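Engineer: Model the following, please.
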Amino acid sequence: MKQLVILGAGESGVGTALLGQAKGFQVFVSDKGKIKEKYKEVLIYNKIEWEEEQHTEAKLLAADVVMKSPGIPDKVAIVKLLLNKGVPVISEIEFANQFTNATIVAITGSNGKTTTAMLTHHLLKQELDVGLAGNIGDSFAKQVLEHNYNNYVLEVSSFQLDGCFKFKPKIAIITNIVPDHLDRYDYEFENYIASKFRITQNQTKEDVLIYDADDEVIANYINNNAIQATVLPFSITKKIENGAYLDKDKIIITIDNNQIIMPTKNIALEGKHNIKNAMAASTVSHLLKIRKQTIRESLENFQGVEHRLENVLKINKVQYINDSKATNVNATYFALDSVSAPTVWIVGGVDKGNDYKELYPFINEKVKAIICLGVDNQKLIENFGNMVDVIVETQFMSEAVKIAYKIAEAGDNVLLSPACASFDLFENYEDRGRQFKEAVRSL
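Structural biologist: Take a look at the predicted model:
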């Protein structure tokens, strides 16, 4: 019986354990931290062996294959040990993929991947049997076990791709690439770029790579590396023969001389970056033969993503906006680009090697006050201290919101767009966003 060891008992770990057990593996789950009650109950109910707050080395080294949760870096001692012993260490995506014949649409990128994945799923589900997994919702492995959809839209992070070796999506999308998570890539941007491009490493010309042709990093990589897939770029600045581009207020998509035209004026999501997300999602839908009418209607009624430029409430004519999902500078760039009114900006958290220079023009133009919400705000104060009249520090969301309430005047915005990871003060960006919304609602 093959031994499957799982490092990390979160959503992907427990999903993989269930699928592995169903496929005849002897499964052992090991977590360095405490396992959440809801996951522990699943493991116990299914009689899957587990341990928490430790890794028993002998048991781990007996594995035929190890599935590592994306949150665990490759540099960790136990992972290094496994690799040195020649034990394959893979991601949940790689593991589950071998047990499905579904058509896979895989989406990666520094920003926009969640919105693009949710939008693509929303467009496809009107006419196809399709699951949404990866970085969102129920784990991919669990869905392969329980639903076995004919199609999947997967949001895939660079960490998940690092553990992919045979994974070959029918359609891959790279939304954009900007410096992010550099702490996991030896602070080398090249390593992170190569990681994202693993999404297309096994694709052939029967498969498709959709990407942002306006993104210099992506365009450079494609020009300098052999890509086997059929490429369908999208652009909002130039005309594209095969792919998608913006012509005034219409999206024009051409695939094999077959053209569709989508008006953008009624698209539910606002902002230039969302036109790009819509282009990518519509290109997939067109490839998978979704009717034009369905694509158009779905783009118009899509509700957007929680914690991504989410309007929370208007209080005394001040708009409160939750953009907690902005965990890097580029995401915050989109947020500041999309607001027009004077803005009180709540920023900060765990800095991942951020360069804030690209935000300077917005700070001068739109930001009237900055509230730093992190354990260590030194870098923010050094960057922005001289640019605004008011810059304050706090470690409590409720206090940050109260300060913002005092500063903001009628017609202003209060924007939570942290540009940083959330783990210093919050469980994750969702927890941070929910605390923001609760604090706003209790003003």
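Engineer: okay, CA-based contacts and neighbour counts for the rest of this
Structural biologist: Noted.
Engineer: Does residue 352 fall in a helix, a strand, or a coil region?
Structural biologist: coil (DSSP: H, G, I helix; E, B strand; the rest coil).
Engineer: next one: residue 217
Structural biologist: Secondary structure of residue 217, per three-state DSSP, is helix.
Engineer: Give me the neighbour count for it.
Structural biologist: Neighbour count of residue 217, defined by other CA atoms under 10 Å: 15.
Engineer: Repeat that for the one 10 residues further on.
Structural biologist: Close neighbours of residue 227, defined as other CA under 10 Å, add up to 18.
Engineer: measure it to residue 202 for me?
Structural biologist: Distance of residue 227 to residue 202, computed by CA to CA, to the nearest Å: 10 Å.
Engineer: check contacts around residue 70.
Structural biologist: Shown in contact with residue 70 (CA atoms under 8 Å, 6 or more residues apart in numbering): 91, 159, 160.
Engineer: Which stretches in the stretch 51-200 of the chain count as strands?
Structural biologist: 65-68, 89-90, 103-108, 130-134, 151-155, 171-174 (DSSP state E, counting those that start in this stretch).
Engineer: Following up with a second sequence; could you model it the same way so I can compare the two?
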Amino acid sequence: MRLVVLGGGESGTGAALLAKQQGIDVFVSDAGIIQTGYKQLLYTHQIPFEEGGHTIEKIASADEVIKSPGIPHEATIIRKLHSMPIIDEIAFAARYAKGKIIAVTGSNGKSTTVHLIYHLLHAAGLHVALAGNIGYSFAKCITQSAYDHYVLELSSFQLEAIQDFKPDIACLLNITPDHLDRYHGSVEAYAQTKLNILRNMTPLDHFIYHTSDPLTTQYLPKAQLLPQLHPISPLSNGRFYLNGQRYALSISQQQIGLLGRHNQYNAMTAVTAAALAGVPTSIIATALPKFRGLPHRLEWCGAPQGINCYNDSKSTNVASTIAALVSFSQPIIWIAGGIDKGNNYCPLLPIVQKRVKAIICLGKENSAMIKAFHPLGLPIQETHNLSSAIDKALSIALPREVILLSPACASFDLFKNFEDRGNQFKELIVKMCMKH
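Structural biologist: Below is the predicted model of the structure:
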């Protein structure tokens, strides 16, 4: 068998390493330049590759092609290979995974949820790996150890070509308009890609979803779903009740050590998944309050001049920023902006009107955001510099108010990625705390 991997990043290199380990003849082709670290891995494992362009003759001779998730189906190279079997790294890796798979998708909350599931399973002493869209290749994990459980964060891009991939436990957190540039502006096409996670599930498998998410309930298949269903509904009287053949547990809002109502849903999903995976309820009850969240997700950074500052740089779409804004009762000075992914800001308007004191637009091109929020009559300032944005925010805020970096936009105009944006924000806040 001969395999060609398109893309030499984390996903593609991981797939190539697994193929090599399985004795498969593998070749890596990347239209761009492969990063030094990945290139060194390919050299070390004697995996041939090309970069700076695709040689169609070398690719067309493959029995199967693995497409990195960042490559859209409309890409020229994919159109040229239309008659060939093309799969995703996730589907390829799943062929060799011996352990149980817990897969989490959704527009927002995936990273927090998979980390919390991992935290609960690890607390129970299970041999568990965390992989997928968080930056760790599923395929590479399989080359390193035979895990009992794999907790996977899956983006819509990773679910486009899953073929025969099947999780044992699937979690769908929510569906909100995102990446519509990839899906030609179609929310339905985006939603159906998310729902691919259900494609191969059986009555022995489990599906956890949120009954209060309108697009989830709208687009769930009308036919009878095959996996066992575990619908999550809002907290009742401040408590969440789990009842099943394998578990019986009551969780209070106070046991969830995360800010925001959206994180209550994330925690409820994670607890359900962990219980289904066999984690004893006593361990869940002990471990849950110890999880304090992730960097760049409503992360408290300090309080210069008595003003609480939160880094929510991971919020790169409107729905995620809505969840952040409604997490506070204090007036908010909101730092937002970046690369607009075709955002519809209308759902933000009533929340911004109610919660936000002033808006600082941070980006190279702020006109769409300014136009959207100008009718609210709030003070709006703009800048291309993060330090300046923080200075402007501090000049407006009063003690006990909140400065919130929750951009609702991608970061690539001024930063390497959302982590870079959030890290720079944290560093500046720490310096300002030292001054005061």
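Engineer: Need the strands of the stretch 51-200 of structure 1 in JSON lines (columns: mean neighbour count).
Structural biologist: As requested, the strands of the stretch 51-200 of structure 1 are exported to JSON lines (neighbours: other CA atoms under 10 Å):
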{"stretch": "strand 65-68", "mean neighbour count": "25"}
{"stretch": "strand 89-90", "mean neighbour count": "22"}
{"stretch": "strand 103-108", "mean neighbour count": "24"}
{"stretch": "strand 130-134", "mean neighbour count": "24"}
{"stretch": "strand 151-155", "mean neighbour count": "26"}
{"stretch": "strand 171-174", "mean neighbour count": "27"}
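Engineer: nearest residue to the counterpart of residue 272 of structure 1 in structure 2 other than its sequence neighbours?
Structural biologist: Counting by TM-score structural alignment, residue 272 of structure 1 corresponds to residue 261 in structure 2. Of all residues not flanking residue 261 of structure 2 in the chain, residue 327 sits nearest, at 6.8 Å (CA to CA, 6 or more residues apart in numbering).
Engineer: And what about the one you found, helix, strand or coil?
Structural biologist: Applying three-state DSSP: residue 327 of structure 2 is coil.
Engineer: what angle separates the lengthiest helix in structure 1 from strand 103-108?
Structural biologist: Counting by DSSP state H, the longest helix found in structure 1 is helix 272-287. Relative orientation of helix 272-287 of structure 1 versus strand 103-108 (axes from the mean of the first three to the mean of the last three CA atoms, to 10 degrees): 160 degrees.
Engineer: any residues touching helix 272-287 of structure 1, and which ones?
Structural biologist: By CA under 8 Å, 6+ apart, helix 272-287 of structure 1 touches 105, 112, 115-117, 119-120, 123-124, 171, 173, 175, 210-212, 234-236, 243-245, 251, 253, 255, 264, 269, 292, 295, 299, 334.
Engineer: related to what we said a few turns ago, list the residues that contact both of residue 227 and residue 202 of structure 1?
Structural biologist: Jointly contacting residue 227 of structure 1 and residue 202 under the rule CA under 8 Å, 6+ apart is no residue at all.
Engineer: all strands of the stretch 251-400 of structure 2, in order?
Structural biologist: Under DSSP E, counting those that start in this stretch, the stretch 251-400 of structure 2 gives strands at 299-302, 308-311, 332-336, 356-362, 380-383.
Engineer: Save these as JSON lines, and put in distance to residue 277 of structure 2 too.
Structural biologist: JSON lines is the format used below for these (distance: least, CA to CA, whole Å):
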{"stretch": "strand 299-302", "distance to residue 277 of structure 2": "29"}
{"stretch": "strand 308-311", "distance to residue 277 of structure 2": "32"}
{"stretch": "strand 332-336", "distance to residue 277 of structure 2": "39"}
{"stretch": "strand 356-362", "distance to residue 277 of structure 2": "41"}
{"stretch": "strand 380-383", "distance to residue 277 of structure 2": "48"}
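Engineer: Would you mind telling me which of the ones you listed is nearest residue 72 of structure 2?
Structural biologist: Comparing the strands of the stretch 251-400 of structure 2 against residue 72 of structure 2 with CA to CA, the closest turns out to be strand 332-336 (27.9 Å).
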